[in-house]
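Engineer: only geometry, no sequence info:
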């Protein structure tokens, strides 16, 4: 721009110092002068445009710097958020891994418990089936007349064979009479067939006082009656005495009202209780799976 002004000045100066020129030359110089003025105007506009563009560029550059600073700030915030998320993820993965271990242990314990319960159920089912067969075989072996004095029931997995005292003993006595021998032989045969069962013989009386020199009270009478039946089963019919237990309940285990003669008669009874060996169930319980807290 400065060189253009200098050229224009030199041209004007040359016109002033040359003095006289021809008309043709003057017209040419005027044309050149007009052209230079036009170019000068164009240059001024170009210069102004350039200045405006420079200002816009500077403004735009300032805006870009601000945006760059903001972008860097956002990037730092994103990095912090990412680190926090990564930490949370690592913690969650660790907890999930521990949770999976605990769940796996719990599943193992549940499976072990299910197997134990299944084994108990199977054992009980087997015991119930054997009890049913035992009861069926016993009732089939007894005559109709014997069944009047013998009651056979299965209660809570235990077989109860209840015998009336007038069928087994004389009144006030504990010695087993001959009439009872045939019935006890049939019961003994069934007991012998089920060697995995224990046998408890339990004597029961009514509350009437006993008046015999060698029997102090109903406790003695009930225990002596049970002992007599146990010895008949052992000595006369070969039942293993290790399977037998004699017990007396006296008058304290009634099944009927003692205010009537019929009630007292029902309460005077001897029960042969056939049960699965408890040690089998205790072994199962000992094998129960342990659980962790």
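Structural biologist: Structure received. None of these values were measured; they are calculated from a predicted model.
Engineer: C-alpha from now on. contacts and neighbour counts both.
Structural biologist: Will do.
Engineer: If we go by neighbour counts, what in stretch 209-226 is buried?
Structural biologist: Counting neighbours by 16 or more other Cα atoms under 10 Å, one finds that the buried residues in stretch 209-226 are 210, 217, 218, 219, 220, 221, 222, 223, 224, 225, 226.
Engineer: Regarding residue 173, what is its secondary structure?
Structural biologist: The three-state label given to residue 173 by DSSP: H, G, I helix; E, B strand; the rest coil is coil.
Engineer: dump the residue contacts of it.
Structural biologist: If you count contacts by Cα atoms under 8 Å, 6 or more residues apart in numbering, residue 173 has them with 221, 225.
Engineer: thinking again about what came up before, for the buried residues of stretch 209-226, which one is nearest residue 193?
Structural biologist: Distance to residue 193 across these (Cα to Cα) is lowest for residue 226, with 21.6 Å.
Engineer: Which secondary structure element is home to the closest one?
Structural biologist: Using DSSP states H and E, the secondary-structure element containing residue 226 is helix 218-235.
Engineer: other SSEs contacting that helix?
Structural biologist: Packing partners of helix 218-235 (3 or more Cα pairs under 8 Å, 6 or more residues apart in numbering; DSSP states H and E): helix 179-193, strand 197-204, strand 244-248.
Engineer: got the angle between it and strand 244-248?
Structural biologist: 160 degrees (axes from the mean of the first three to the mean of the last three Cα atoms, to 10 degrees).
Engineer: Spatially nearest residue to residue 164, not counting backbone neighbours?
Structural biologist: In space, and not counting its chain neighbours, residue 164 is closest to residue 269: 4.7 Å by Cα to Cα, 6 or more residues apart in numbering.
Engineer: Indicate which one of the helices and strands packed on helix 218-235 is closest to residue 125.
Structural biologist: The closest of the helices and strands packed on helix 218-235 to residue 125 is strand 197-204. By Cα to Cα, the value is 15.1 Å.
Engineer: So which elements touch the closest one?
Structural biologist: helix 218-235, strand 244-248, strand 269-276.
Engineer: let's bring in a second one:
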């Protein structure tokens, strides 16, 4: 009579043991998921701040170009006024001298603006050339380098960067990242934004809710590799994910999806000197 009772007790004990293991595993998964959510929120906040800085950089470049055009128009107007003065017997020598001074001042300021912009453009060209020359022909199949509005964009395919279906950096990506890291370190006056992008196919991975998470985690992996493996100053780095919402091609074809699955390293020059120059523009009608 005792044996059935003992068997029942053993069965209950085994059931409770299994339940404890399941609850522990569930708690661990919950904890990992909470950490990933917090990490994703932090990465998205940093991305928004960096995108704001990048937008400001583009606005400053546009403002600089508009300032150059305005100053050139001002010089043309001054030269026209000078011509009228020279052709009129009623104009005094003092007025002519004043116009000449204004023209010379404006021309000097225009040259300062042009020189500063040309310097930035030249640095971008040299940076791009140095990078493309360092990459092999095979690496260039997975790397696209462009300069748009004073900003260098290095686009890396996910097939080269990450292990299949993962946000971990693959072994074969090491050499390419090392070459890019060297360029980044050589041009220490530039800030660097790492931006993850995906196609529109829903993700199905443990503890990753959607493509927002995946893109942010992939960008974070690249940032940490640049910092930990190649010694890039982390104060210059920002990681962020844009999910599937920044496509460069249609997601209706495999080729388009492949182009959209990319990580961009965006290198932006510091344009503080441009803003200083714009703030020092000569005022019309005053001698300099």
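Structural biologist: Done, it's in. Because the structure is predicted, anything quoted here is derived from the model rather than measured.
Engineer: Any idea what the TM-score comes out to?
Structural biologist: Here the TM-score of the superposed chains, computed with TM-score structural alignment, normalised by the length of structure 2 as the reference length, equals 0.61; 198 aligned residues with a Cα RMSD of 2.5 Å.
Engineer: before we move on, the earlier item: comparing the helices and strands packed on helix 218-235 of structure 1, which comes out most buried?
Structural biologist: Relative to the other members of those, strand 197-204 carries the highest mean neighbour count by mean count of other Cα atoms under 10 Å, namely a mean of 24.
Engineer: Return the residue of structure 2 aligned against residue 51 of structure 1.
Structural biologist: Residue mapping for residue 51 of structure 1 onto structure 2 gives no partner, with TM-score structural alignment as the criterion.
Engineer: how much space between residue 51 of structure 1 and residue 260 of structure 1?
Structural biologist: 132 Å (Cα to Cα, to the nearest Å).
Engineer: Show me which of the two is the more surrounded one.
Structural biologist: Between residue 51 of structure 1 and residue 260, counted using other Cα atoms under 10 Å, the more crowded position is residue 51 (12 against 9).
Engineer: That one: which element?
Structural biologist: helix 23-141.
Engineer: how about stretch 222-230 of structure 1, which residues of structure 2 does it hit?
Structural biologist: The alignment places stretch 222-230 of structure 1 over residues 215-223 of structure 2 (TM-score structural alignment).
Engineer: thinking again about what came up before, now do the helix holding residue 51 of structure 1 against strand 197-204, angle only.
Structural biologist: The directions of helix 23-141 of structure 1 and strand 197-204 differ by 60 degrees, with the same axes, to 10 degrees as the criterion.
Engineer: so whichever helix or strand comes after helix 23-141 of structure 1 matches what in structure 2?
Structural biologist: On the C-terminal side of helix 23-141 of structure 1, the closest following helix or strand by DSSP H and E is strand 150-155. Here strand 150-155 of structure 1 aligns to structure 2 at residues 143-148, judged by TM-score structural alignment.
Engineer: Now the matching stretch on structure 1. Mean distance?
Structural biologist: The superposed stretch 143-148 of structure 2 is, by mean Cα distance after the TM-score superposition for structure 1, a mean 1.4 Å from where its aligned residues fall in structure 1.
Engineer: ok so, going back, so which elements touch the helix holding residue 51 of structure 1?
Structural biologist: helix 2-18, strand 150-155, strand 158-164, helix 179-193.
Engineer: returning to what we had before: contacts only, for the counterpart of the residue nearest to residue 164 of structure 1 in structure 2.
Structural biologist: Matched by TM-score structural alignment, residue 269 of structure 1 corresponds to residue 262 in structure 2. With contacts defined as Cα under 8 Å, 6+ apart, the neighbours of residue 262 of structure 2 are 155, 156, 157, 158, 196, 197, 198.
Engineer: Contacts made by stretch 158-165 of structure 2 with the rest, please.
Structural biologist: Counting by Cα under 8 Å, 6+ apart, the neighbours of stretch 158-165 of structure 2 from elsewhere in the structure are 142, 168, 169, 170, 172, 173, 261, 262, 263.
Engineer: and the residue mapped onto the fourth one from structure 1, how many residues sit next to it?
Structural biologist: Following TM-score structural alignment, the counterpart assigned to residue 170 of structure 2 within structure 1 is residue 177. Residues within reach of residue 177 of structure 1, counting by other Cα under 10 Å, total 13.
Engineer: And residue 116 of structure 1, by the same measure?
Structural biologist: Using other Cα under 10 Å, residue 116 of structure 1 is surrounded by 17 other residues.
Engineer: Tell me the counterpart of it in structure 2.
Structural biologist: The criterion is TM-score structural alignment: under it, residue 116 of structure 1 has residue 109 as its aligned partner in structure 2.
Engineer: what do you get for residue 212 of structure 1?
Structural biologist: Residue 212 of structure 1 maps onto residue 205 of structure 2 when the alignment is built from TM-score structural alignment.
Engineer: for that match, what are its contacts?
Structural biologist: With contacts defined as Cα under 8 Å, 6+ apart, residue 205 of structure 2 has no neighbours.
Engineer: For the match of residue 269 of structure 1, give its distance to residue 144 of structure 2.
Structural biologist: Distance, residue 262 of structure 2 to residue 144 of structure 2, by Cα to Cα: 10 Å.
Engineer: list the residues that contact both of those two?
Structural biologist: In terms of Cα under 8 Å, 6+ apart, residue 262 of structure 2 and residue 144 are both contacted by the residues 155, 156.
Engineer: Could you check which helix or strand contains residue 34 of structure 2?
Structural biologist: Here residue 34 of structure 2, judged by DSSP H and E, is contained in helix 2-87.
Engineer: So which elements touch that helix?
Structural biologist: Helix 2-87 of structure 2 sits against helix 93-134, helix 211-228, strand 237-241, helix 272-279, with contacts defined as 3+ Cα pairs under 8 Å, 6+ apart.
Engineer: Swap in 7 Å and give it another go.
Structural biologist: Helices and strands touching helix 2-87 of structure 2, by 3 or more Cα pairs under 7 Å, 6 or more residues apart in numbering; DSSP states H and E, are helix 93-134, helix 211-228, strand 237-241.
Engineer: Following element in sequence after the last one, please.
Structural biologist: The C-terminal neighbour of strand 237-241 of structure 2 among helices and strands, as given by DSSP H and E, is helix 254-260.
Engineer: Superposed on structure 1, what's the mean shift for that following helix?
Structural biologist: Here helix 254-260 of structure 2 is compared with structure 1 after superposition; its mean distance to the aligned residues, by mean Cα distance after the TM-score superposition for structure 1, is 0.4 Å.
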